[in-house]
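Participant: Take a look and give me a structure for this.
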Amino acid sequence: MRRTLPITLAATLLTGALAACQGGGGDTGSSSAAFDPATCQGGTLSVLNQGGINHLDPARLYTSGGGNIPSLLFRTLTTRNRLEGEAGTKPAPDLATDLGTPSDGAKTWTYTLRDDIFFEDGTPITAADVKYGIERSFAPELPGGAPYLRDWLVGAAGYQGPYKQPEGITAIETPDAKTIIFKLSKPEGDFPFLATATQFAPVPKARDTGVDYEKHPISSGPYKVESYDPKKTLNLVRNENWKKGSDALRYACPDRIEVTSGLDAAVINQRLTTGAGQDANAVTTDAVVGPEQLAQLGTGSELDKRVARGEFPSTTYLAFNTTKAPFDNPKVREALSYAINRTSVVNALGGSAVAGPSTTFLPPQKALGYKPYDFFPAGESGDAAKAKEVLAAAGLSNLTIELSHQNDDSEGQGPKVAAAIQDAFKQAGVTVTLNAIDSATYRDVTGKPATQPGLALASWGADWPSGGPFLIPIFDGRQIITAGGSFNLAQYNDPEVNAEIDAINALTDPAAAAARWGALDEKIGKLALVIPLTHEKDVYLYGKNVKNAVPDGWRGTYDLARVSVK
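Facilitator: Prediction:
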């Protein structure tokens, strides 16, 4: 998925995910008292956010790893391991007793539910509830969820949800109340990662009210909805029927959580910095640190003690449409790769605290299979001489190209980055005209082959920490969608690469799969189908009374299920 400044719950409140050390990780708050998950309960946590809470239905949320707010309300078959660093990139059992049992070459996955799991009304959660929750996510009345299951489940591509087809999905079997079996059309070793998605949250059929369900979704997590005003506020209180003994990963420290949306990022950061009154108990899940606060960090100020630094696996890049001249010429793509000035791009994005230069498409995270390479060395500021040399050898001079970008900088694909690229290419003798496209329609234009420009700014973030969801949408030729919504902007379709993707998908050993994803990234990188620009770094502030705000390797920010204000 793309990491953007949020406009929906799925992309905002949900993108956070933290994990502190299990059993009482480090104290990252300003108080000298050590954090203890057994005694952290109490107080009210405030969440100050930019993005509005448009939807609160698990079927409509595009998030894996349980997200941040959803993870407080909805338990799924698996969840994030909620540990800092590399350990936090792994899935862990949640409603299920383990990560699932693969069979038939990873085309069948079987899960057994725990015994001590309940909805907020005290009703035991069953396999049928999980199946029904998944089936709801196929309903056209409830759009927005992750699309994987429509492709992965046998015979599910045309399913229209339980309201139109109450017979359900036959590829999901529930032979008893504790067992759920998934039949897939092809091997999928990453299924335990997908099972963290909110689509896998149980929904009691008797309580389903269709499109109105999100007004008060039935909780399976440590908190339940007290009140919800879409796009404005969400107030959560404890779910008395959540059993702490069944859920070691969620500490559920605050007694109450109050989310306020629609705030300006500068206001959020100023309130967190000052920490007056209830703001001392505040966090944010979508307002990264602004320039004013960044200038204070690293100086030994009090603010240095209240900053969480993580990395969400995301790459900003230049996307070539290789069906259009001159980008159908590999030498043009190579020359521009040599010319790029990544330092100026980093500066345009806000500096080295929030972005790092990338020469690989996979970000520098072991779980993804990251393998260093740089086939077109540009140095820190671009190699204009080498770029001119490559163009001259190809008989190309006085080249003029157009670069499409968003018309604002909110998603890191706007005028500032475009201007930095324009200047770098100018040094190599390439004239760049800029084409600003309304951010609201940018994905519609660039994602449809018929309207896709020749060169465009883009970004991609992994749905879970694996090379598959990073490379497949961008380079699998079977992912080219002519009707629109395509992310394979190179329109690259190599049967050998497609076959290697299938072979890696069949692996159930994450380490073995990671090595193969890294090798595939390297192979594709030689073709200069994209120019990787930067990888994301995340810097979030938190209030003076907040403890255990430790980022993990999955989402790059702290986890509301583990922070404390006591």
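
Participant: okay, CA-based contacts and neighbour counts for the rest of this
Facilitator: Fine.

Participant: okay but L336 is in contact with K386, surely?
Facilitator: No: look at L336 against K386 with Cα atoms under 8 Å: they stay out of range, at 9.7 Å.

Participant: ok, which stretches of the stretch 1-150 of the chain are strands?
Facilitator: Ranges of strands in the stretch 1-150 of the chain, per DSSP state E, counting those that start in this stretch, are 44-48, 78-80, 91-93, 101-103, 108-112.

Participant: Please give the structure of this sequence too, so both can be compared:
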Amino acid sequence: MTPPATGDVIALDPAASRGPAPAQPGARRGGTLHILRDGEYDHLDPQRSYTLQSLAIGHLLFRTLTMFREDGAGGRVLVGDLAETPGRDLDGDGRRWEFTLRRGVRFEDGREVTAADVAHGIARSFAPEISDGPTHLRNWLGENGEYRGPYQDGPDVPGLEVTGSHGLVLRFRDPHPDLPFAVSQPTTAPVPADADTGADYGHAPVASGPYRIAEHVPGKRLTLVRNPYWDAATDPVRHDHPDRVEIEMGVEHGEQNRRTRADRGIDAYAVAENNAPESVAAELIADPTLAGRLRRDATPLVWYLAVNTARVTDLDVRRAIAHAVDRSGIRQNMLGEAQGRLVHTLLPAATIGHRDYPDPYPAGEHGDPRAAAELLAGRSPELRILCRSGDYFMAGGRALAESLDRAGFRTELVEIDRPSHNATLKTQGHPYDLYLMCMAADWPGASTLLGMFDGRTIGPTGNDNFVYLDDPGVNAEIERIGRLPAAEAAAEWAALDEHLLRDHVPMVALFSYLHVALSGSKVGGVFTSSFLGTPVYYNAYVEEF
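Facilitator: Sure, this is the predicted structure:
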């Protein structure tokens, strides 16, 4: 089966996957890069990492079978990372794929990374206690039979074969032409079985990338130092320019950007990781002297209101929610007008298959409480809204609750700590109706976003289908389209997008956003990933240390 028709997105020439990574003009080796962020990472366990900034810092710590190499100007290509190439479709039908690991990739303790280590990483992603990371590969291998992870069922994953010390073959019941993309996720990060501590592994993960963890004080700081066994000749994407990377946590968004703007002391070597609040962003944008340091970049990220369809079962109630939501108010409270663009389609605009169909719920920027009230017909449904802790998230949650209350709903806003948020909503049977989620397609194409609505993937924990939609017609359509070549599937995904929103309302798209944040004057090589929509650091360096 031909890989997805995405131009030069997949590096078909093996030479493109060879190390070292392309040199960065002006880069120098040494010094300390400082990263300012608002809180703890959700996870440092690679198989549990799924939030964008956790994925970005994971680039420095963990290798994966494949990886996107970006140029900082919007160009990206999928290359072999641990693997010598982005994979080989053995039979040409997308059901059996082979990967050969490159030699000389080593963990921080000096041991060479083997196929067994990658297989163990994949295997542990099935364990219920660590199932809150990416699920695509787990679901696809799950087609071969039930498997509950290595702690319960032993090391052998159905459909995953280790061939010698450096070979892997993955076999699937159904075609999966997107597999080279799926194995770029940290599900495929290698984990030595004898170092695996289960749910506690994130406290001391074994690095395979250019850096390792030297110190971690949760919620306060994380210090990375070079992995002495990382070899640039084996890595087609990453560099290890700084001697150290020091992440300071608990720094409010505005304070991050005010400090980097002041450019004093270590803050000249710092990156503000989080978006500046509206008032600070306006100042940064208006200051022409910051042009070379300011990141003001379009992202693939869209904020959605997710509806738990297992609890909110009445379609008219879900449609009333869509009419009532004050998109502009939520955007203003979280980002401000300059940092977000209102949207209504489920698929982001840059995704293959996107079509800007008419909004089925034309409620204007601030919602239409009258139209919502008509659908409710005198009812006042109670809705429990789950919201991450922190001013940024709670501001959006309050704006959401207020707009729903105006339409006749009775809302309860429940705050939860950030590391527990996704694990909670991905657990079947949780007691919440609505939650704000920021999402992007996991790779080019619509399948990763719309495929989440396949109800056959719902399990006790770790659900990508966190809206718990389980409609036989939708499930069948996702399966049908998923078997099509990407060029044929694009229009079909667009039609499914509109059908889902019009006839099921599992989510309401709110706004996409720009990343607006600042780096210190001594920082180079940091850019906003067109793929993740957050800063990435594998080209980073510092000047005049």
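
Participant: Name the residue in L336 and K386 of the first structure with the higher neighbour count.
Facilitator: Higher neighbour count among L336 of the first structure and K386: L336, with 28 against 20, using other Cα atoms under 10 Å.

Participant: Can you give me the buried ones in the helix or strand harbouring the more buried one?
Facilitator: Using DSSP states H and E, L336 of the first structure maps to helix 330-339. Across helix 330-339 of the first structure, burial judged by 16 or more other Cα atoms under 10 Å covers 331-339.

Participant: Then stretch 264-282 of the second structure?
Facilitator: In terms of neighbour count (16+ other Cα under 10 Å), stretch 264-282 of the second structure has its buried residues at 267-278, 280-281.

Participant: Tell me which stretches of the stretch 151-300 of the second structure form strands.
Facilitator: Under DSSP E, counting those that start in this stretch, the stretch 151-300 of the second structure gives strands at 160-162, 167-171, 211-217, 221-226, 244-248, 270-272, 294-307.

Participant: show me what contacts the residue nearest to D109 of the second structure when sequence neighbours are not counted?
Facilitator: In space, and not counting its chain neighbours, D109 of the second structure is closest to Y229: 7.6 Å by Cα to Cα, 6 or more residues apart in numbering. Residues near Y229 of the second structure by Cα atoms under 8 Å, 6 or more residues apart in numbering: 106-110.

Participant: And these, which two are furthest apart?
Facilitator: Largest separation among these by Cα to Cα: R106 and D109, giving 7.7 Å.

Participant: For the first structure, which residue occupies the most central location?
Facilitator: D463 (4.7 Å; Cα atoms, centre = their mean).

Participant: Assumed it was part of a strand.
Facilitator: No: read with DSSP: H, G, I helix; E, B strand; the rest coil, D463 of the first structure is coil and lies in no strand.

Participant: Pipe the strands of the stretch 1-150 of the first structure into CSV and attach distance to L457 of the first structure and mean neighbour count per row.
Facilitator: Listed next are the strands of the stretch 1-150 of the first structure as CSV, based on distance: least, Cα to Cα, whole Å; neighbours: other Cα atoms under 10 Å:
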stretch, distance to L457 of the first structure, mean neighbour count
strand 44-48, 30, 25
strand 78-80, 31, 29
strand 91-93, 32, 23
strand 101-103, 39, 15
strand 108-112, 38, 22
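
Participant: And those strands: which comes nearest G553 of the first structure?
Facilitator: Closest to G553 of the first structure of the strands of the stretch 1-150 of the first structure is strand 78-80 (Cα to Cα; 9.8 Å).
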